[in-house]
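# Have a look at this prediction, sequence included:
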Amino acid sequence: MNSAPATSDSHPPAPIWRRLMAMLYDSLLCIALVFVVTAVYTGLHKLLINIGLFSDRYATIAEPGGSIGYDPVLTLVLAGSLWLFFGFFWRRAGQTLGMQTWRIRVENADGSVVSWSQALLRIVAGVLSWATFGLGWLWQWLDPQHRSWTDRLSGSRTVQLPKRNKKQ
């Protein structure tokens, strides 16, 4: 699906507390994703060592009690996994599971879903926002359109959705 139904400008910007609660919810999912991806990666890594496709240097790292070194491939795999996680949800409907719970959505000005490159820019801006002790999120209080760094850098916006009417 390339775009969500277009929305009007009537949706207000999502308040910071809703964004933070959605981030908390999604961080739990991301932690689980990182554990699963690391376990699969480690299992494949060990398998490749056992069949002789990796050198002794990698075998030493993988041994119990062996020196734990930095693995740039694992770092790239984890970063890619998180980009795919957020990109999948943002491209599908503009919402991660946490965002659905807190009724917020990421969208372009015309209401369409963000692109893969916008998803990557949002992630980079999110990392920068946290690296500056949350300044990127607090920025929305200074911005006339209440956009955070993630919104501004990616050219998108985060809006609050209305409550759905329950059908009886």
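Now that the structure is in, tell me what you want to look at.
# When you work out contacts or count neighbours from here on, use the C-alpha atoms and nothing else.
Noted.
# What is the burial count for the residue nearest to K46 when sequence neighbours are not counted?
With sequence-adjacent residues excluded and distances taken as C-alpha to C-alpha, 6 or more residues apart in numbering, K46 is closest to A62, at 6.9 Å. Under the neighbour criterion other C-alpha atoms under 10 Å, A62 is assigned a count of 17.
# another one to put next to it:
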Amino acid sequence: MKITTGPVGWWRRMFAFLYELLLLIAVVLLAGGISQGVFQLLTGLPVTALTGHLVASTLHFIWVMSVAFAYCAWCWRGGQTLAMRTWRICLVKSDGSSLGWREVAIRFSVVTLCTLPCAPFWIFARHHADLRIVAWLLTGLFFLPFLWALLDKERRFLHDRLAGTQLLIAPPRV
């Protein structure tokens, strides 16, 4: 695939991110549903009992994160997710080559560390006022990659800078 030399604009990346978030939520919900179904089949307990089992909850979390990683790795190693195709964005290493496992792992780890903790703490903060400051700090962490892109000289997100990747404009499909 031929790629133009220009980097992707901030707004195009934001819209692609929002679209990607919708797709990833669907993938995670499907993986979670499968995990819950297996739990129910193996234990005979209702799905609500999953939270009461530390081992089952841990395995559920590992499974869902593994599926999310597999989805991202499969798409990123190919250069584009469905959202990236829609918004004509291509993900490559800084030298223009395809991503390897190292870049995928770094990118996924940084994105996960910045985004994953935010939602649960806001849920807890609704019921525990003393956790609101933590929720606000984690919200800042959530926005860190986007703010980083505004300050970065090449306008890369934090996860792209750390992984040595970049987003470029892809040519229109014919």
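Now that the structure is in, tell me what you want to look at. Predicted model only: the values in this text are computed from it and were never measured.
# Let me see the TM-score of these two.
Overlay of the two chains. TM-score (TM-score structural alignment, normalised by the length of structure 1): 0.76; 147 aligned residues with a C-alpha RMSD of 2.2 Å.
# Provide the count of other residues in contact range of the alignment partner in structure 1 of L99 of structure 2.
Counting by TM-score structural alignment, L99 of structure 2 corresponds to V114 in structure 1. Under the neighbour criterion other C-alpha under 10 Å, V114 of structure 1 is assigned a count of 27.
# most centrally placed residue in structure 1?
F86 (4.0 Å; C-alpha atoms, centre = their mean).
# tell me the contacts of the alignment partner in structure 2 of it?
In structure 2, the residue matched to F86 of structure 1 (TM-score structural alignment) is C72. Contact analysis of C72 of structure 2 by C-alpha atoms under 8 Å, 6 or more residues apart in numbering lists T81, V104, F108.
# repeat that with 10 Å
L24, S66, G78, Q80, T81, V104, A105, R107, F108 (C-alpha atoms under 10 Å, 6 or more residues apart in numbering).
# Equivalent analysis for G140 of structure 2, please.
C114, T115, C118, V134, L147.
# Look up how far T115 of structure 2 lies from the fourth one.
The span separating V134 of structure 2 from T115 of structure 2 equals 14 Å under the rule C-alpha to C-alpha, to the nearest Å.
# show me where structure 1 has helices.
16-50, 56-62, 72-92, 97-101, 116-131, 135-138, 149-154 (DSSP state H).
# Identify whichever of these lies nearest to E107 of structure 1.
helix 72-92 (8.2 Å; C-alpha to C-alpha).
# okay, the angle between the closest one and helix 16-50?
140 degrees (axes from the mean of the first three to the mean of the last three C-alpha atoms, to 10 degrees).
# Give me the buried positions along helix 72-92 of structure 1.
Across helix 72-92 of structure 1, burial judged by 16 or more other C-alpha atoms under 10 Å covers L78, S81, L82, W83, L84, F86, G87, F88, F89, W90, R91, R92.
# Between all of those residues, which two are separated the most?
Longest span within the buried residues of helix 72-92 of structure 1, C-alpha to C-alpha: L78 and R92, 21.0 Å.
# Pull up the aligned stretch in structure 2 for stretch 12-30 of structure 1.
Using TM-score structural alignment, stretch 12-30 of structure 1 pairs with 6-24 in structure 2.
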